[in-house]
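Asks: this is a predicted model, with the sequence first.
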Amino acid sequence: MRDTWGRTIDYLRISLTDRCNLRCRYCMPSDVPSVGHDEILRYEEILEICNAAVSLGINRFKVTGGEPLVRKGALSFISKLTALPGVCDVTLTTNGQLLNKALPVLCQAGVSSINISLDTLSASQYANLTGGGKLDVVLSALRQALTRPVRIKVNAVLLEETVSQILPLAELARDWPLDVRFIELMPIGCGRQMKGVPVGEAFSRLKQVWPDLSPCRHHGNGPAVYYGSTSLTGHIGFIGANTHQFCHSCNRLRLTSTGVLKPCLCYEQGISVRDIIRSGLPDRQERLRQAVTRAIMAKPEQHQFSDASRITEHKTMNQIGG
């Protein structure tokens, strides 16, 4: 389905929960309260919403959180989502702390790609950034994932304090067949209080090491721009939402764990579908279709991350869906 700006919207990011087993400072610090259990969509409700979305041409899904794997039954839900008629692609974003045990089921379900959040390869810095996370657990899961038939992507948020980690993280793509993606810090929630680094600086640093870095084919459903080198086994990607706006090609909606369809990360505006799906009305599937359509048509032409006064979204990233 096309929005009012002519963009094809075929991708939905689903937040299963706002809860997480880590406390990353730019996302979910310890003082952020969790949403009540009754406010969170049940899995069968999410599947109903996905059915409505598929009927409108949305056939690619990202499962995220918070940390999606902390929610009981997440693996069963993912298996049902990948089996839903009309779904062509399901991917997962995770911090990797619970990934090792989940890998067999994820691969059996047909998840095509797993994004692992990893901002530093310094164990002490990782623990500090994440509120006590164990780097060795993530790296163990990463190694295991590379033995499976699934594409692996490492997501690294570019922070002023982790500039020294740009090259070590990129070297993962030198040694292993994976994508390392450097992502600009979103000025949303707690990210407003931290200093980020533009993707251009990261690219310049890496170009000095790999002078032949050149654009290569697109990987996946998102906005990352990928580069390859004859010296790399994998690829390096950049997502520069702040400095390299890609709104003209935005293809997504977000579904929060509380049942709000968000047209754009920058704005508080959203369309709640929770009451529709819990109404018990026999025509609720058509009402859901109408709600998804309204969300698509409400997508703005572009975000305004460059002007803090025009950002109306004040929730933290875990509450919105990472």
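Replies: Received the coordinates, thanks.
Asks: only C-alpha atoms from now on, for both contacts and neighbour counts.
Replies: Noted.
Asks: which residues does Gly228 contact?
Replies: By C-alpha atoms under 8 Å, 6 or more residues apart in numbering, the contact set of Gly228 is Asp212, Leu213, Ser214, Pro215, Cys216, Gly234, His235, Ile236.
Asks: next helix or strand past the biggest strand by length in the chain?
Replies: Scanning the chain for the longest strand, with DSSP state E as the assignment, gives strand 151-158. As assigned by DSSP states H and E, the chain's next helix or strand after strand 151-158 is helix 166-175.
Asks: residues of that following helix that come out buried?
Replies: Across helix 166-175, burial judged by 16 or more other C-alpha atoms under 10 Å covers Ile166, Leu169, Ala170, Glu171, Leu172, Ala173, Arg174.
Asks: try it against this one:
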Amino acid sequence: MLVDTHERAFFYVRLSITDACNFKCNYCLPNGYRKTQSHNFLSLSEISRLARGLAQAGVRKIRITGGEPALRKDLTEIISLVAQTPGIEEVALTTNGFNLLQNIDAWHAAGLTQLNVSIDSLDPNQFALITGSNKHQAILDGIYRALARGLPTKVNTVLLKQYNLHQWYQFLAWVKDTPISLRFIELMQTGDNATFFADNHVRGEQFLGHLQKRGWQLSPRSATAGPALELAHPEYQGNLGFILPYSDDFCASCNRLRITARGALHACLFAEEGQSLRHLLQNDSDIPQLETWLQGQLQHKTATHGLHQANSGSTSHLAMLGG
């Protein structure tokens, strides 16, 4: 088991497989993706060794992220090799859903156990304004296809004061009859979005009391769950979640590490810099060293992030580490 000096155990890794993205979300990449270095992303063999090493270190859940992970043509193979790794119990995928409808059957067959899709508006025009994409209906169709296959599906929505806050009740109406987990994510300040953050940040905590007064109840978290506070209501098929990075105790329950598409460990989304572990992924004989290396890196993990001091570390935008 991986444990840091603050007695937090880490069962969950978010693995980026590319930093490229084909959307232009106004809170992340308003000018679109711009290649700044060689792609040279982790290969299938490196990902296989990484998954085996993480499993041996006690990791039970791997979430595949980007950028946009579905831009990699070998995504189905990546899902399969991670799912077939002894010890890995959950294989999740976070995607913008641009080609979800065409691929969800193959991803599910390959071993995907959980799907997260980003939808920041249920209105097609507003969705296009936020993301720069006209794929709104295709993404919804992909979500319904995933639900029809029985795949647990979550939808991520970044709260934006000027763009989707007025659609709050539309989102609630959707969850009434749709068995999804809709998670509202509080906008986070990064190196590139200071002005946008100031204009659009909404504190998500204000919604919790409002919902609890109307019959919504907090659900227990599993050991491999992400940071969302989940709420359920007996009259709703779906549930709600809130990711509140500016809440006082947000980091106390941290159970996840991040690895970039080029093999750098980030113990925190807002760490100053990542530490490369790629040298431990070149030969099968190196795999046993990974746990010791990771445990050593965790000794430097801080108790909390620096967002309250407007310090986002080296994270210039969320696509570079998959959020």
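Replies: Okay, I see it. Keep in mind that this is a model prediction, so the values were computed, not measured.
Asks: can I get the buried residues of helix 166-175 of the first structure in TSV with distance to Val197 of the first structure?
Replies: TSV is the format used below for these (distance: C-alpha to C-alpha, whole Å):
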residue	distance to Val197 of the first structure
Ile166	11
Leu169	15
Ala170	15
Glu171	19
Leu172	20
Ala173	20
Arg174	22
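Asks: between these, which is closest to Thr258 of the first structure?
Replies: Leu169 (34.1 Å; C-alpha to C-alpha).
Asks: give me the spatial nearest neighbour of Val199 of the first structure, chain neighbours excluded.
Replies: Using C-alpha to C-alpha, 6 or more residues apart in numbering and skipping residues adjacent in sequence, the residue nearest Val199 of the first structure is Gly240, 5.8 Å away.
Asks: how close does the counterpart of that neighbour in the second structure sit to Pro227 of the second structure?
Replies: Matched by TM-score structural alignment, Gly240 of the first structure corresponds to Leu244 in the second structure. Leu244 of the second structure sits 8 Å away from Pro227 of the second structure, taking C-alpha to C-alpha, to the nearest Å as the criterion.
Asks: who touches both of the two?
Replies: With C-alpha under 8 Å, 6+ apart as the test, Leu244 of the second structure and Pro227 both reach Phe250.
Asks: now for the helix or strand harbouring Gln125 of the first structure, which elements pack on it?
Replies: Following DSSP H and E, one finds Gln125 of the first structure within helix 123-130. For helix 123-130 of the first structure, the elements it packs on are helix 135-145, judged by 3 or more C-alpha pairs under 8 Å, 6 or more residues apart in numbering; DSSP states H and E.
Asks: isn't Thr258 of the first structure up against Arg274?
Replies: Yes - with contacts counted by C-alpha atoms under 8 Å, Thr258 of the first structure reaches Arg274, the gap being 7.1 Å.
Asks: common neighbours of those two, please.
Replies: Joint contacts of Thr258 of the first structure and Arg274 (C-alpha under 8 Å, 6+ apart) are Leu41.
Asks: how far away is His39 of the second structure from Leu71 of the second structure?
Replies: 12 Å.
Asks: sorry, back to before: of all pairs in the buried residues of helix 166-175 of the first structure, which one is the farthest apart?
Replies: Most distant of those, by C-alpha to C-alpha, are Ile166 and Arg174, 12.9 Å apart.
Asks: what sits against Phe182 of the first structure?
Replies: Per C-alpha under 8 Å, 6+ apart, neighbours of Phe182 of the first structure: Asn155, Ala156, Val157, Leu158, Val199, Ala202, Ile236, Gly237, Phe238, Ile239.
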